[in-house]
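Student: Sequence first, then the predicted structure, then my questions.
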Amino acid sequence: MDSHRRPPISVFSVEDYYTQQAAPRPPLVRRKIGRGTQLMQLALLVFSLLAFCGAASEIYFLMKVESTLRATQDMIHEKAAAQKMISRPDFQDGPPKPSAHVTGLPVVDISPDVSLQWDYRRGLAFLHEVEYKDGSLVCSKTGLYFIYSKLQLGLTKCPKNTENSIFTHRVFKRHSTWNITIMDNIKNFCDTQGSSVWRGSSFVSGSFMLEKGDEIYISMSHKHLIRVQGDTDTFFGMFMVYKAQNE
């Protein structure tokens, strides 16, 4: 036997340096958006715009409803306050104090310089220690008086330009030879959008010291707006709250 044996040959698999690196990723390919996807996105955009418009319309409608309800509540409160002035004075606590309540008449003279005329004889109208004189209530005793006036208003055909549609409802006191305004109410009319028919009212009230002989009368700038339909729509009155000490 041969005593000189060759050692076994080791077989090694040597990989190249470059082959050990990771293989390069394939290039990204942009996916083309199909026509169906574009239509879907357009439909979603349209639906979103419709939803936004619907929400805006609903908010606008709610605001209009709220405004209408607020105006209606104001008119209800105004009418309720005015109705309290109609009842005749309570005579149970002693002799009645000077008081008067007169109701509306159809307007004949629409001149703003002429005071309104009133019915002081029929229906709810009455005079007690107060004289009626050509549209005025004449104070007979000095003291503190509560004075009130309500006008029911309306117009069947509003003008196209309503920017200057403003009326003035005033209460005057005539003392000897001079007149002063003691109350006034300045409001817009024909302010109802989208309608040629307008309905409204004006109410003023307050307490004032009057002397014997003072005259109280009502002036209205746009008399053609006044609507007289009954004793409870348009009226004017006063009653003594406190009598002067020297009377």
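Tutor: Sure, I can see it. Being a predicted model, the structure only gives us computed values, none of them experimental. Numbering: from 1, shown residues only.

Student: Could you use CA atoms for every contact and neighbour count after this?
Tutor: OK.

Student: Find the helix or strand that L116 is a member of.
Tutor: In this assignment (DSSP states H and E), L116 forms part of neither any helix nor any strand.

Student: ok, and here's another one to check against it:
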Amino acid sequence: MNNNNRYEYPPVFSVDATGHLPQQQHYHQHHPQMSAAGRMDPALVPCWTFPPARYHSKRRGCGGMTSAAGTLLIMVLLMVFAALGLGAYQIMKIQTELAQLKQELHIQTESRAPERLVGNPIKDPDQTKHSQAAHLMGQTQNIESNPLQWESHHGRAFTDGVVYRGGGLQVNETGLYFIYSRVDFLSKSCHFRDSVSHTVYVKRIDGSLMTLMGDRREGYCRVGSTEVWRDGSNLGSVHLLKKADWVFVNVSKPALMSKSPYNNYFGLFKLT
């Protein structure tokens, strides 16, 4: 068998770096080199290279930053400017409120100025002044209970800044006081000429006595009647008391007073 077959190879095209065909060469040349066995070695296959890979760099914006980084930077700047704007608004709001508060305080100060001009001192609300007041309730009296004795601790009775002792109230400050007293008389029999009196008086530090108020009742019952009669006396007015003054209540017939503690009472409180 004859092995002198000739092999034809397909044409090979070479291209440059831009991908164009500068020339077309047909490699039909056969080399006469023969192998030791008498065969014709095929021609060497030419080597070629593809166009080199082009390096496509990412598009970059100003300063070499990518578009995503630029967008993020813009968002951060917007947030910073928004925070600064909000802070400026809050500061302006606080300044406005402070200005309004100062204006209100100025108006209040001006409104109190006439009080200073006329000599009325402005009272400090933080200073607590001890009050001067007392309310005494009736209790069972003896036949000769003068002055009258009172209940000072139980029920609605109290003393505040005032001393109670021996039926009297002693004030600790000089000033105007409202003094009041009520007595209730109750009995089953009486005489035509009978009368009852109700008196409030003050005892000074030097021992002198002075009547502050008085009431006298005559003809308060019907002679010969078997029904229980009842009558009351009320006294109350403003008086100037001096420090250490004692105030007492006296009635002409203590035995005729009713036993109700709510119908018999005595008290005072300081006005100025």
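Tutor: Arrived safely. Keep in mind that what you see is a predicted model, and the values were worked out from it rather than measured.

Student: List the TM-score for the superposed pair.
Tutor: Once superposed, the chains reach a TM-score of 0.55 (TM-score structural alignment, normalised by the length of the first structure), with 144 aligned residues with a C-alpha RMSD of 1.9 Å.

Student: in the first structure, which spans are helices?
Tutor: Secondary structure of the first structure (DSSP state H): helices located at 17-20, 35-83.

Student: of all those helices, which gets the most neighbours per residue?
Tutor: Of those, the one with the most neighbours on average (mean count of other C-alpha atoms under 10 Å) is helix 35-83, at a mean of 12.

Student: The second structure: matching residues for that one?
Tutor: Across the second structure, nothing matches helix 35-83 of the first structure (TM-score structural alignment).

Student: How far off centre is that helix?
Tutor: 18 Å (C-alpha atoms, centre = their mean, to the nearest Å).

Student: buried residues in stretch 131-146 of the first structure?
Tutor: Neighbour-count burial for stretch 131-146 of the first structure flags 131-132, 135-146 (criterion: 16 or more other C-alpha atoms under 10 Å).

Student: ah, wrong one, I meant stretch 231-248 of the second structure
Tutor: Neighbour-count burial for stretch 231-248 of the second structure [16+ other C-alpha under 10 Å]: G232, S233, L235, G236, L241, K242, A244, D245, W246, V247, F248.

Student: Which residue is the nearest non-sequential neighbour of whichever residue in the first structure pairs up with the fourth one?
Tutor: Going back to what we said before, that points to G236 of the second structure. Aligning on TM-score structural alignment places G236 of the second structure opposite S205 in the first structure. With C-alpha to C-alpha, 6 or more residues apart in numbering as the criterion, S205 of the first structure has its nearest non-adjacent residue at 4.1 Å, and that residue is Y148.

Student: Just tell me what that neighbour corresponds to in the second structure.
Tutor: Counting by TM-score structural alignment, Y148 of the first structure corresponds to Y180 in the second structure.

Student: need the contact list for that match.
Tutor: N234, L235, G236, S237, F266, G267, L268 (C-alpha atoms under 8 Å, 6 or more residues apart in numbering).

Student: And the strands in the stretch 51-200 of the second structure?
Tutor: 133-138, 150-151, 158-160, 163-165, 168-170, 175-187, 195-203 (DSSP state E, counting those that start in this stretch).

Student: Minimum distance to H106 of the second structure: which of those has it?
Tutor: strand 175-187 (34.7 Å; C-alpha to C-alpha).
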